[in-house]
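> okay, predicted coordinates and the sequence, questions at the end:
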Amino acid sequence: MIETFKKEWLTDPKTNILAGIVVALALIPEAIAFSIIAGVDPMVGLYASFIIAVSISILGGRPAMISAATGAIALLVTPLVREYGVEYLLAATLLMGLIQLILGILKIGKLMKFIPKSVMLGFVNALAIMIFMSQIEHIFGISISTYLYVGVTLLIVYVVPRFFTAVPAPLIAIVVLTALYLYMGADVRTVGDLGAIERSLPSFIIPDVPYTLETLRIILPFSISMAIVGLVESLLTAKIVDDATDSYSSKNRESRGQGISNIIAGFFGGMGGCAMIGQSIINVRSGATTRLSTFTAGM
């Protein structure tokens, strides 16, 4: 038990903490953007990302994998929020987590071995295209300064690692260009332009909905969809990280961890979430191998 703890938490702490910081800085604008997609306050996505990342770092079956609020879940719940409001979203998130927990107890993760390699490749490529397309509106048609910042960022990310690897290149790019913006100013958009960010911690709440069969009829279809999509994306991401790190992870523990994390998120004002392939790959490529990186990203 002690050896497992040391391996999963204390191996190369410096690299894992730095990787977690890189992921966090990339995660914040995404969490805000996914909140806007879902039609809720940006803090709902930020709370979910904080709670899910921290809890899954302890409960999940795959070290160094990042879980938080995701676009896939946000797209699913948009009609629910539009018609019934955020309280029904929180109730649906609680039920989503319960369904995932039950599926984890039933060892649904063992079905992962039947998914072909080609399906995983298609899954990753499709997500890459979706992430790329989501960035277009933040690059083109804004200003010349934006093009310059994008160009310099890409140069740092791809050139610096050839000569210097002690600090992850994306973190260098974020720190250098943010400092440049603060010092010189430029006509570029910032994370704050995506939505208002409150300086407050989440608090425990019980969704303010009627606890009736009618409410269950409304949220159950959404919860089932959220649970299945969340588990599929999480288990596929776990398998991809397994292959990238040449290691094994418990898919059934991951399923249970995802369920418990979403239940906690629902009770603290967060939307549902799951593993994030993009952020997980950023984490692993930044040198992360332990749960400390995921915990750091959430904190």
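Done, it's in. Numbering: from 1, shown residues only.
> from here on, just use CA atoms for contacts and neighbour counts.
OK.
> relative to residue 220, how far out is residue 134?
29 Å (Cα to Cα, to the nearest Å).
> just checking, residue 189 is part of a helix?
No - counting by DSSP: H, G, I helix; E, B strand; the rest coil, residue 189 is not part of a helix but coil.
> residue contacts, it?
Residues near residue 189 by Cα atoms under 8 Å, 6 or more residues apart in numbering: 138, 146.
> any idea how far residue 29 is from it?
11 Å.
> now the strands for this protein?
Using DSSP state E, the strands assigned to the chain run over residues 67-69, 273-275.
> another one to put next to it:
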Amino acid sequence: MKWRGRIENYNKVSFRKDLISGIIVGIIAIPLGMAFAISSGVKPEYGIYTTIIAGVLISIFGGSKFQIGGPTGAFIPILLSIVIHYGYENLLIAGFLAGVILTLMGIFKMGFLIQFIPRPVTIGFTAGIAVIIFTGQIVNFLGLQNITKHEDFISNMSEIGLHISTINTYSVITSIICLITVITVIKLFPKVPGSLIGLIFSSLMAYIFFKGEVPTIRSTFGDIPSSIPVFHLIELNFEKIRTLIGPAFVIAMLGGIESLLSAVVADGMSGSRHNSNKELMGQGIANMVIPFFGGIPATGAIARTATNIKSGAISPISGIIHGVIVLIILLLFAPLASQIPLASMAPILMLVAWNMSERKEFIHILKTKSSDSIILILTFLLTIFLNLTTAVEVGLIIAVILFVKRMSELLIVRKVLPDRSRQNQKLMTYMVNENHDCPQISILTIEGSIFFGTANLFEETILKLSYNKPKFLILRFGRVPFIDTTGEAKLASIVKYLRDNDSVVLLTGLQSQPKELLIRTKLYDVIGKQNFFEHSGEAIGHALLNINYNKCLGCKHYAFLECSSLSNSNLLDLKDQKME
């Protein structure tokens, strides 16, 4: 999607709409940016810097007309873990490397890969992240003191239990005021940014009635600088790249998933169509630039993107305006933002966690009581109690195993014979029985893909059904859309086994992919071009002309129309018929 195409037929009316939506989203983004940064273990201004830079760059270079980029809740547990383990400076390096990975994914057109992540896995880790975010705000909601942040969930919950006696009543009151205000505003005035109103109102109440009693951004992190982000170099070397490439890959994968999911949501709401590879490049460029200004990793923000569309956005210019608005507010109102109580931010993030939890979809998948339910629960629990990387890896592995198992169950190999009472003598399974089965010609219908998960079953079933070593084994491949090298190797083994026992394999209805693979592996030549047929009738006719007629004499199976005459003819007649 070219930039010109994204602002086609743009005019003053369009700009006015983008201006309004950009202002609204910009105002909403400020408290979220600070809250996400604080919860990620860094200073609040770094979240604002991320909102500004990501907002502008993702809108310029991304592949979605309406995408709003910035820090998101999904990143919180990952970034906090990196900050605790490696430190803030190394978080910047990991963010830069993640940007490089995302850019390369876009360049090499790997955007389509995201769609192969099963829904239970994304729902599972999203719900798990929501739980981590929600429980992570209990400390600020209650105003607990002397809390040490840990990487793992259980240790953080233990910290809360150990320090529950330090609860700050004023913080609890402030949090409740904010929570009630946000919920009330959202219900009564859906178009008004409830989180901002709740933040301002509860901050005013705390300042007027509990001044000095509730921890604020200033008392905890210092004043927020009222200046533009300053460029500074990051220390990048091979050793740090080797150490941080793992965390960077996790950031990149989650960022790619989140941004493309957001773009899909935007497409559904607006009727537009995003370019997934260009979107990954836009996300990558933004994340490569952000660290040089102290910002944390960013991605597409689903809630802010949806708000952008609902507010009437026309083009990516609304995203650029949103970033500019955040910068203006930073320059003008940073001292006031420093007075915001941490207790006022806790309910906002709790509501973010609640909204991102995908609870309805979670329950829906659980109710299916299927293998997807197992994947969902496992991914969910591993995200909470171990980490996102392990959760996604295990979820994907189990999903692949279960998929292969399901696919293997779909492979069907059936022995068939023509039903002479039906039109065109259709080949049917029910025609085969102990007294009606040609000893010299076996016809097998294969349905389904033959790949590493089904190859053994394919080979075992074929050999079992051709135990009598017929003169001709006809394999009907018309319903085999795909075969991999494992399946090809098993087919080659079947051909060799039967050939060693003086049997000939005939293949019919071969589709394009299997045929191309057999040609590339030379198995096509081994079987012989003359043994491939377009239709089963042609293969049957070929086999009937080349069977051992001596074995037909006295045969009472009558599997084919010709069998009656073949069984009762003398040898001379059979030879004459063959010559004809």
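Received the coordinates, thanks. What you see is a predicted model; the values in this text were computed from it and never measured.
> returning to what we had before: wait, which of the strands of the first structure is closest to residue 118 of the first structure?
Among the strands of the first structure, the nearest to residue 118 of the first structure by Cα to Cα is strand 273-275 (19.7 Å).
> distance from that closest one to the second structure after superposition?
Strand 273-275 of the first structure: mean distance to aligned residues in the second structure after superposition is 2.0 Å, counting by mean Cα distance after the TM-score superposition for the first structure.
> which position in the first structure aligns with residue 26 of the second structure?
Alignment note (TM-score structural alignment): residue 26 of the second structure maps to residue 20 of the first structure.
> more neighbours, residue 134 and residue 220 of the first structure?
Taking other Cα atoms under 10 Å, residue 134 of the first structure and residue 220 do not tie; residue 220 has more neighbours (17 against 13).
> dump the residue contacts of that one.
92, 95.
> any idea how far the aligned residue in the second structure for it lies from residue 134 of the second structure?
Alignment note (TM-score structural alignment): residue 220 of the first structure maps to residue 245 of the second structure. Per Cα to Cα, residue 245 of the second structure is found 28 Å from residue 134 of the second structure.
> same thing with residue 10 of the second structure?
Taking Cα to Cα, one finds residue 10 of the second structure at 42 Å from residue 134 of the second structure.
> same drill for the two, tell me which one is more crowded.
Neighbours were counted for residue 10 of the second structure and for residue 134 using other Cα under 10 Å; residue 134 has more, 20 against 13.
> what about residue 110 of the first structure, how many residues close to it?
12.
> that one matches what in the second structure?
Using TM-score structural alignment, residue 110 of the first structure pairs with residue 112 in the second structure.
> pretty sure its match sits against residue 276.
Yes - at 7.2 Å, residue 112 of the second structure and residue 276 qualify as touching, with contact defined as Cα atoms under 8 Å.
> where's the spatially closest residue to residue 359 of the second structure that is not a sequence neighbour relative to residue 292 of the second structure, distance?
With sequence-adjacent residues excluded and distances taken as Cα to Cα, 6 or more residues apart in numbering, residue 359 of the second structure is closest to residue 127, at 7.3 Å. Distance of residue 127 of the second structure to residue 292 of the second structure, given as Cα to Cα: 32 Å.
> what segments of the stretch 1-150 of the second structure are helices?
Taking DSSP state H, counting those that start in this stretch as the test, the helices found in the stretch 1-150 of the second structure are 3-6, 12-39, 44-61, 76-86, 88-107, 119-136, 138-142.
> on that earlier part again, if I pick the match of residue 26 of the second structure, what's in contact with it?
Contacts of residue 20 of the first structure by Cα under 8 Å, 6+ apart are 283, 288, 292, 293, 294, 295, 296, 297.
> which ones are touching the residue nearest to the spatial centre of the second structure?
Centroid-nearest residue in the second structure: residue 117, 3.0 Å away (criterion: Cα atoms, centre = their mean). By Cα under 8 Å, 6+ apart, the residues touching residue 117 of the second structure are residue 396.
> cutoff 10 Å now
Contacts for residue 117 of the second structure (Cα atoms under 10 Å, 6 or more residues apart in numbering) come out as 257, 392, 395, 396, 399, 400.
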